[in-house]
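quick one: sequence plus predicted model below, questions after.
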Amino acid sequence: MYSELCIEDRFLLRFWQCERPSELVKLAKVQFKHEPSFNFQEAIRKCLDHPLTKQFPPGTAYLRKLLKEVVLLAESEGSEVTEDIATPYSETLLQPEQDEGWTYKSFCYGDPHVFSQHFWRGRGNSPCPGVQGGSITLRLAQNLFEGSTGCHEWEAGFFLAEYLLNHPDLVKGKRVLELGCGAGLLGVILQRLGVGSACLTDGDDQTLRNCLHNLHINGAEGPAIQVKHMQWEDCHAEPCDILLGADILYDPEPFPVLVPLIGEFVRAGAEIYICTKIRQGATFAAFHQLVQDTGLRAENITCRSRDSLPVQFLECLPLQHQHQELVMHRVCCSAA
């Protein structure tokens, strides 16, 4: 699917995700065989002028680094730096250095033709917000070691969201509970897919506040979407049809609490879907063993060929780099 995206689309999608400036320069040199500097400047100008960029701009530090790379490429080729690049670059240099703890990143999903039609032709910054295509903007912590881990973008969340986008009937009209809501990506997707009700839970207050903010800026608020503080050790199976969890298996310490809790939901009739990035094989093996000991079974339903999916996150950097390390499981009773 990515091959169907034009180069301007690819720059825009990567710019919104704050791709490293050096990587954007590499892309420009590969894609723009004729006058790479001029075409690179034009591509970045379009990124800067887009309404979504103006509404949710990346941090000043990122823009300064990116525009500096654009200028350096022009100088290395003896090309002129256009006013559309020189002016915003000068503005970033005049702004004081500051520690920007947060930034906005936008991610798009759908068909590449829908993306091109709506985003470049001025039909709004969130076209067809539903199954067919749309954009999701998230406020995220830039430093992994500052703030809660729930305020970052995690690969498993995008993988699970993509699964739901391709299986909308799984959650449409259903009662859904999410363990570890993170930045709110799944909450936005659930709202757009017409969930009956969704309870997004996390044990960290900063994460919950950020999740609420992201639901708000994506128009995903409403009586059907609830954000709730929940510690797993204090939780019991609440009435729900679907239980979701993305990247909740990275630490084995809470497994003795988490797995029995999952068992409660299974025996209460809920369907369980967990997406995991495999970091340590021993940790994942410990989870599987405890699942078996609890009388449950974790069925691997991972789709390895994203190219075959009708709906995809387009040029999604987390999925491009880590796709093969992600696993999707449906947890059920061992006799099921």
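Thanks, I have the structure now.

contacts and neighbour counts: CA atoms only from here.
Fine.

and stretch 229-241, end to end?
20 Å (CA to CA, to the nearest Å).

next one: the residue nearest to residue 59 when sequence neighbours are not counted relative to residue 21, how far apart?
In space, and not counting its chain neighbours, residue 59 is closest to residue 103: 5.6 Å by CA to CA, 6 or more residues apart in numbering. From residue 103 over to residue 21 the distance is 16 Å, taken as CA to CA.

one more to weigh against that first structure:
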Amino acid sequence: MADSAAQDATEQLLDLKLAFLAGEPPACVLALARKDLVDLQLIWNSGYLANLQVDRHQNSTYTTTILKRIISEAELSSDAVSDELYEEFSQRMLSKAKDSLLNRMDHIYKEISFLSSTHDNTSSRLISVVARLSCSSNMLEGDTGCSLWPSSLFLSEFILSYPKIFSTKCCFELGSGVGLVGICLNYVGASKVILTDGDTSTLTNMKENMKLNNLCIEQEDSKVLKESKNKVECNYLSWEEVSESDLSAYQPDIVLGADIIYDPVCVPHLVQVLSMLLRPDRRQGKTNGKSGDECETEGPVAYIATVVRNAETFNCFAKAAADAKLYAVNITSSAAPSNFLPYMLSYDRSNVQLLKITLLS
């Protein structure tokens, strides 16, 4: 019993650490701390959270906000707040006032850790892959491409849950954003990963994220890439302007997208791009002989994760896809991914749908 309780406490503290590094909302981080039934002040004073701030990988403003919430909750519960907490908070606020750069910071750094579902004799919480990401902290002003969305997390979990689908395959992502899906594709052994986006600032940030994760960015006539296991290419792609000849160099086995069905104006262009990438004569599809298994087709096939925020927009996509002879199947239930992110309380996977799309012959 004692060993089990100790292991539970260790796992709960790990969840707390990972939530902090992932930049979870302060309320979610503190909820995990309460779940551990440990005094919030003790957690902070132990240095467990504060010491996780390394270089620029955590925004000091975020850390200060959590400290402020700890003090506020202690005061509301009539607990005595330690002098150390008040002093540290005062120092942080003074430092923030002096540092004008903090007021202009529009990006924060997050570490998204996917926990393995495997178990051993020492721990049931093993980290399988960690993605280090520069994300926007100002998406309300239009910086949505540099934000982390639930569909991207869901699609990443799907990739990690069914690695054999993507292993040794050429994978092409539309609207890659921060590049999280690409990092997971590389981890499961995709033969090539092609990330694309139609926003230049998003593309620049995506390339920086690949460097943060020590992934090789393919350059023209690059010899380094041939010797590297990390095969990632980041390209500009405008759905409105791309032509058949522009895509002729790509022969993806699998096309992916997360939260790319969001604007009815973009729907016709998206459908056109999908139709060109999924043409059977571009990459002859073949199956492994297992009939009826929605996850065993080798391609060409597309997997699109989306949150249906507007039914009219989604129906517009469904109609345009059908008119273009794109066959879309909702496989959310039959191919539900494992929960690799149990510590991310803000991530609601229940709203995400996963579509498998093929081009009818």
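Received the coordinates, thanks. Only a predicted model underlies this, so the values are computations on that prediction, with no experimental measurement involved.

report the aligned residue range of structure 2 for the helix or strand that the residue nearest to residue 59 of structure 1 is a member of.
Using DSSP states H and E, residue 103 of structure 1 falls within strand 102-110. Under TM-score structural alignment, the alignment places strand 102-110 of structure 1 onto residues 107-115 of structure 2.

what's the mean distance for that stretch versus structure 1?
Its aligned residues in structure 1 lie a mean 1.2 Å from stretch 107-115 of structure 2 after superposition (mean CA distance after the TM-score superposition for structure 1).

buried sites along that stretch?
Buried residues in stretch 107-115 of structure 2, counted by 16 or more other CA atoms under 10 Å: 107, 108, 109, 110, 111, 112, 113, 114, 115.

pretty sure residue 146 of structure 2 is touching residue 138, no?
No - between residue 146 of structure 2 and residue 138 there is no contact under CA atoms under 8 Å: 9.2 Å.

looking at these two, which one has more neighbours?
residue 146 (26 against 15; other CA atoms under 10 Å).

corresponding residue for that one in structure 1?
Per TM-score structural alignment, residue 146 of structure 2 is aligned with residue 151.

residues in contact with that match?
139, 140, 141, 182, 183, 207, 210 (CA atoms under 8 Å, 6 or more residues apart in numbering).

give me the subset of the residues you listed lying in helices.
207, 210 (DSSP state H).

residue 302 of structure 1 and residue 274 of structure 1, how far apart?
10 Å.

joint contacts of these two?
With CA under 8 Å, 6+ apart as the test, residue 302 of structure 1 and residue 274 both reach 328, 329.

between the two, who's got more neighbours?
residue 274 (23 against 16).

which strand or helix spans the counterpart of that one in structure 2?
Under the alignment (TM-score structural alignment), residue 274 of structure 1 maps onto residue 304 of structure 2. Taking DSSP H and E as the criterion, residue 304 of structure 2 maps to strand 301-307.

check residue 153 of structure 2 too.
helix 150-161.

that helix vs structure 1, mean deviation?
Once the two models are superposed, helix 150-161 of structure 2 sits on average 0.7 Å from its counterpart in structure 1 (mean CA distance after the TM-score superposition for structure 1).

quick one: the very next helix or strand once past that helix aligns where in structure 1?
Where DSSP H and E defines the elements, the next helix or strand beyond helix 150-161 of structure 2 is helix 163-166. On the basis of TM-score structural alignment, helix 163-166 of structure 2 is assigned to residues 168-171 in structure 1.

which parts of the matching stretch are buried?
Buried residues in stretch 168-171 of structure 1, defined by neighbour count with 16+ other CA under 10 Å: 168, 170, 171.

which residues does the residue most central in space within structure 1 contact?
By CA atoms, centre = their mean, the mean C-alpha position of structure 1 lies nearest to residue 158, the distance being 4.8 Å. The contact partners of residue 158 of structure 1, taken as CA under 8 Å, 6+ apart, are 185, 313, 318, 319.
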